[in-house]
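Asker: sequence? don't have it. structure:
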């Protein structure tokens, strides 16, 4: 079968859909067979987040893997980066059942390579080709795979994260932290880390709830009112929030002010990148990253949106740090993946090392304002794209990913989501009002353009 003829299944971050509608048991089992045929590994590690459909989808993928003669190692509910750390340390490939920040009705299948990084796009393509061809490896009856349980992954991960910071220094600071795990996969690991750091911790939504009853999974300001209110009640040094699979982390400073992931990324880069380093980030990140890197003598490399591409570029260029504007920081010395607990630990270590509050540290970061929105994608992106280019005629345009249009006092990026049927809008300016105005202008344009 020709590689180019196989329709795409993997989006920006794995395969996603609504169980029993897009993500049926039969489909998940077929993907399991495809993964097993592709890897031809003796064992594959598996984990899941707290979603209600997790066991069902995981069981289907497991049976598909078993049919190819592949054993699976069930690590239970744990953050995606914890599964990735397990894969890195055991040399096993892995499969994570998660839809990350998406609403609770979604779930997904994400493949992890044996080095712990998200599977490269070309390897995902191979799995798609196998799935569409139906040419699966089928083991003899006495060689089918079996499943075993391993309860050590969480402790391995927590120790690994803690080993990258000065635990004694953080403990000496005796931080007070409010932590919102959003009923997701970090409900055990992040509280445990903070306990080892000697922090006094108030937890919010730190119980597994696959319906995300307390708040939507995505850790944006509108969804973190309870955390912000808790920090504002006084006496806290930091507020921390994760998404459903805890590969992201955002902060609330000691005054109760929400900190956009774009700014926390720039802050970490400023104190981590060194002269001559490469810092990798997608085109959706603000220009603050360029200014920060210029200060320390590092070079910025821009990529398309999506952690797998950022990670591959980091590996290829030897970058120590990179990440996305959504709270997804990638710290290479630990592992090449977005890691919410590592991000939390880096910020606590920075606060302990400098003896400064987060709000004070953020004064070092150039202030750019980001406005984010989305519109339902009613037409194929290929039909919308010419209309966008015509609307942007006469302006500088970057086509790295979607269309990034530069205006005199800011820019706007329009790109089709790789996980949902929407077009994402990112607008940036030093002026908060102008960023919103620019984003709203293009939202109105997109809504009208799709009616033509």
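Answerer: Okay, I see it. For clarity, every value in this text was computed on a predicted model and none was experimentally measured. Residues are numbered from 1 along each chain as shown.
Asker: going forward, measure contacts between C-alpha atoms and count neighbours the same way
Answerer: Fine.
Asker: Next, the distance between the ends of stretch 202-222.
Answerer: From its first residue to its last, stretch 202-222 covers 20 Å (Cα to Cα, to the nearest Å).
Asker: Need the residues that contact that stretch.
Answerer: By Cα atoms under 8 Å, 6 or more residues apart in numbering, the surrounding residues in contact with stretch 202-222 are 50-52, 100-105, 177-188, 191, 223-224, 227, 241-244, 249-250, 258.
Asker: ok so residue 179 is a helix residue?
Answerer: No: counting by DSSP: H, G, I helix; E, B strand; the rest coil, residue 179 is not part of a helix but strand.
Asker: which residues of the stretch 51-200 of the chain fall in strands?
Answerer: Ranges of strands within the stretch 51-200 of the chain are 71-77, 94-97, 107-112, 147-149, 176-180, 200-204, based on DSSP state E, counting those that start in this stretch.
Asker: Report how many residues lie close to residue 370.
Answerer: 26 (other Cα atoms under 10 Å).
Asker: Reformat the strands of the stretch 51-200 of the chain as a markdown table; add mean neighbour count.
Answerer: Below are those laid out as a markdown table (neighbours: other Cα atoms under 10 Å):
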| stretch | mean neighbour count |
| --- | --- |
| strand 71-77 | 22 |
| strand 94-97 | 28 |
| strand 107-112 | 24 |
| strand 147-149 | 13 |
| strand 176-180 | 24 |
| strand 200-204 | 18 |
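Asker: and the comparison structure, right after this:
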């Protein structure tokens, strides 16, 4: 179990460490925490979902066994997007467990937990860990668990968008759907077609592909460039493995940054209060779309807490998103006479549809929509397989040792300001910035940069990864 890491986003680790007792034990701790903390009367049903990894069905069975021991009825919702499972959980007021490793490699997997009110909080995290340590050793039953099947959650999630976007919202648009192993690959094809687009399936895979919407794989970049080279598509769309983060490329094959996808989505939906982490670019404040912007640490729990705080402070028309493009809808939105209910968890399908609809409504190409934002240039990538203690030591020196920081950045500029809300974000005299932070759910050190030109951003990112790599090697 050495690789297992538990936090507010759930549990992740190597499949070899997760299958069987560990996934059973953490799922049992979660359900016991739910039963003990629910003041409205403990729910008796838990919804289970999974992505398309080869290990996910076995881990889902571990969760079903935990449900049986905890006195819950387990409902298998089948393979579906994480936001679809969250939507069912919120509608029914019951907890849910999603078996997914999101974008991490196939030899790893994880669990995402939802209470009856949505994503678990930091307080829930502490409660689950307390329940986990209090129960001692509990053996997973050997017999197959009892589990019912109900796959209508995916249908409800699909209908959510069909109710609020007109049948011709995407009429005539030629959309390539990079299917890979996304759990939303068939859903996207159906939705796009029913909204008037002409979708084309691309690169469907029988094995799991770890698509990361922040740190794009070179092979994905090359494939998208090839698909768009003949001018056959107005856009390429996709998601990560569990479809809570969108991937979009314009008609030229240029990938859209996640924060700009979120910004365009907010504009299309008329949302004027934006809550977003420090890793989103300065364009959020500069574009003139938001009347109010709140910055948070990285992670959907912090964005959700920020949205709740904004609402308590009187803000309206609230949304959140991250630099990975995952969009969190905090306020109900009325579209075409129908109400698009709030769904405060990361979603990939809503921003994909909204940005495409924005382009068609304005008669613009995606590249033109992005250009109009005047967002400058940003880039991000990661150093993989960096132990957390090495990242922590490096970040501590950057934030706390002025001489080290000055010498470290001297080859690229003079430091004028430092932000340590999450990692270390450094502003340089020429207006560019470099931001290092340790991933919260993987042994990675991430680097985010902003610069005046695309070439400068690429140069700064390459330098930052190489220089940081030397420090944590």
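Answerer: Okay, I see it. Just so it is clear, the model here is predicted, and its values are computed rather than measured.
Asker: TM between them?
Answerer: Between these two chains, after superposing, the TM-score reads 0.88 (TM-score structural alignment, normalised by the length of structure 1); 428 aligned residues with a Cα RMSD of 2.5 Å.
Asker: re the thing from before, could I get the strands of the stretch 51-200 of structure 1 in a markdown table, plus columns for distance to residue 406 of structure 1?
Answerer: Below are the strands of the stretch 51-200 of structure 1 laid out as a markdown table (distance: least, Cα to Cα, whole Å):
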| stretch | distance to residue 406 of structure 1 |
| --- | --- |
| strand 71-77 | 43 |
| strand 94-97 | 38 |
| strand 107-112 | 34 |
| strand 147-149 | 52 |
| strand 176-180 | 36 |
| strand 200-204 | 40 |
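Asker: These: which one's closest to residue 234 of structure 1?
Answerer: Residue 234 of structure 1 lies closest to strand 176-180 among those, at 10.1 Å (Cα to Cα).
Asker: In structure 2, what stretch matches the closest one?
Answerer: Residues 174-178 of structure 2 are where strand 176-180 of structure 1 aligns, with TM-score structural alignment as the criterion.
Asker: returning to what we had before: so for residue 400 of structure 1, which of the strands of the stretch 51-200 of structure 1 sits nearest?
Answerer: strand 107-112 (24.1 Å).
Asker: Show where that closest one falls in structure 2, residue numbers please.
Answerer: Counting by TM-score structural alignment, strand 107-112 of structure 1 corresponds to 109-114 in structure 2.
Asker: Tell me which entries of the contacts of stretch 202-222 of structure 1 lie within helices.
Answerer: 191, 227 (DSSP state H).
Asker: I'd like to know which of the contacts of stretch 202-222 of structure 1 are buried.
Answerer: Among the contacts of stretch 202-222 of structure 1, those classed as buried by 16 or more other Cα atoms under 10 Å are 50-52, 100-104, 177-188, 191, 224, 227, 241-244, 249-250, 258.
Asker: residue contacts, whatever residue of structure 1 lines up with residue 307 of structure 2?
Answerer: Taking TM-score structural alignment, residue 307 of structure 2 has residue 314 as its aligned residue in structure 1. With contacts defined as Cα under 8 Å, 6+ apart, the neighbours of residue 314 of structure 1 are 279-280, 320-322, 332, 336.
Asker: mean shift between the strand or helix carrying residue 314 of structure 1 and structure 2?
Answerer: Assigned by DSSP states H and E, residue 314 of structure 1 belongs to helix 307-317. Its matched residues in structure 2 lie on average 2.0 Å from helix 307-317 of structure 1 after superposition (mean Cα distance after the TM-score superposition for structure 1).
Asker: starting at the chain centroid, how far to that helix?
Answerer: 14 Å (Cα atoms, centre = their mean, to the nearest Å).
Asker: Would you indicate which residues of the biggest helix by length in structure 2 are buried?
Answerer: Across structure 2, the longest stretch assigned as helix under DSSP H is helix 454-472. By neighbour count with 16+ other Cα under 10 Å, helix 454-472 of structure 2 contains the buried residues 456-458, 460-462, 464-465, 468-469, 472.
Asker: repeat for stretch 298-312 of structure 2
Answerer: 298-304, 306-308, 310-311.
Asker: which residue in structure 2 lines up with residue 237 of structure 1?
Answerer: Using TM-score structural alignment, residue 237 of structure 1 pairs with residue 234 in structure 2.
Asker: Okay, the closest residue to its match other than its chain neighbours and residue 363 of structure 2: tell me how far apart.
Answerer: The shortest distance from residue 234 of structure 2 to any non-neighbouring residue, by Cα to Cα, 6 or more residues apart in numbering, is to residue 251 (4.5 Å). To residue 363 of structure 2, residue 251 of structure 2 is 14 Å away according to Cα to Cα.
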